[in-house]
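Student: after the sequence you'll find the predicted model.
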Amino acid sequence: MIDWDRVAELKQTIGATAFGQVVILFLDEADQSVAGLGAASTAQEMQSAFHALKGTALTLGFTELSEIARLCESRAEAGESDLPLAEVQAIYTRSRAAFVQHLPTLTT
């Protein structure tokens, strides 16, 4: 679900203070991205939305989310618009909860 090695690498690369700021920005952006997926009305809008979500998910190691976003992005690129939005939401919710639960050990 989460690539903790990626998370540790990011923290080491940018430093603890910046890491905390990135986490706040990431979670806010991801919350908005996932909530806004249903507003995309065309395959092109969905492709763009999933592309952005994929990048955001990869930033903090949300591997399961980035993978489903990649698959949905590809399907939208092929013109599909009936994508598993509820599944994406569920994966994000689980990933976010696991990340937030583990966050105190990451920021020390």
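Tutor: Received, thanks.

Student: C-alpha from now on. contacts and neighbour counts both.
Tutor: Will do.

Student: packing partners of the helix or strand encompassing residue 87?
Tutor: Per DSSP states H and E, residue 87 falls inside helix 85-106. In terms of contact count using 3 or more C-alpha pairs under 8 Å, 6 or more residues apart in numbering; DSSP states H and E, helix 85-106 is assigned the packing partners helix 16-36, helix 63-77.

Student: run the chain-centre distance for that helix.
Tutor: The chain centre lies 9 Å from the centre of helix 85-106; the measure is C-alpha atoms, centre = their mean, to the nearest Å.

Student: for comparison:
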Amino acid sequence: MLDWSRIEELLGEVGEDEFRLILELFLDEVEGVMMRLSHDDPAQLETDLHFLKGCAWNLGFSAFGALCDLGERSVHDGNAAGVIIKDLLGSYSESKKVMMQGLDAALHPARRAQ
């Protein structure tokens, strides 16, 4: 679901404080785009899925990114209706939950012992 090696790499590059800022910005931007996903404008849907895919893969949300990639290709091939927005929302939500739980444990190992 998550690419922890990518997450750890980014965390090592920018440090905990900067990573938390990046994560907060990522979540805000992604949630804004997720709220406007619609089949009404296939060109916008394809653009939004491309944006979400890039954001997801850059921050290690591998399963969500793969689903966005699949949806983007589907829209590109003329099948916007094949994009299941509910599945995208669910994948993002679950990925976010796993990230928050795993990140807290990675940054605060003492809490795991409690």
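Tutor: Looks like it came in fine. Just so it is clear, the structure is predicted and the values come from calculations on it, not from any experiment.

Student: list the buried ones in the helix holding residue 87 of the first structure?
Tutor: Along helix 85-106 of the first structure, these residues count as buried under the neighbour rule (16 or more other C-alpha atoms under 10 Å): 85, 88-89, 91-92, 95-96, 99, 106.

Student: just to revisit the earlier point, can you put the helices and strands packed on helix 85-106 of the first structure in JSON lines and add mean neighbour count?
Tutor: As requested, these are exported to JSON lines (neighbours: other C-alpha atoms under 10 Å):
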{"stretch": "helix 16-36", "mean neighbour count": "15"}
{"stretch": "helix 63-77", "mean neighbour count": "21"}
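
Student: measure residue 16 of the first structure to residue 9 of the first structure for me?
Tutor: Residue 16 of the first structure sits 11 Å away from residue 9 of the first structure, taking C-alpha to C-alpha, to the nearest Å as the criterion.

Student: please tell me how far the closest residue to residue 81 of the first structure other than its chain neighbours sits from residue 84 of the first structure.
Tutor: Nearest residue to residue 81 of the first structure, sequence neighbours excluded (C-alpha to C-alpha, 6 or more residues apart in numbering): residue 43, at 5.2 Å. Between residue 43 of the first structure and residue 84 of the first structure the distance, using C-alpha to C-alpha, works out to 13 Å.
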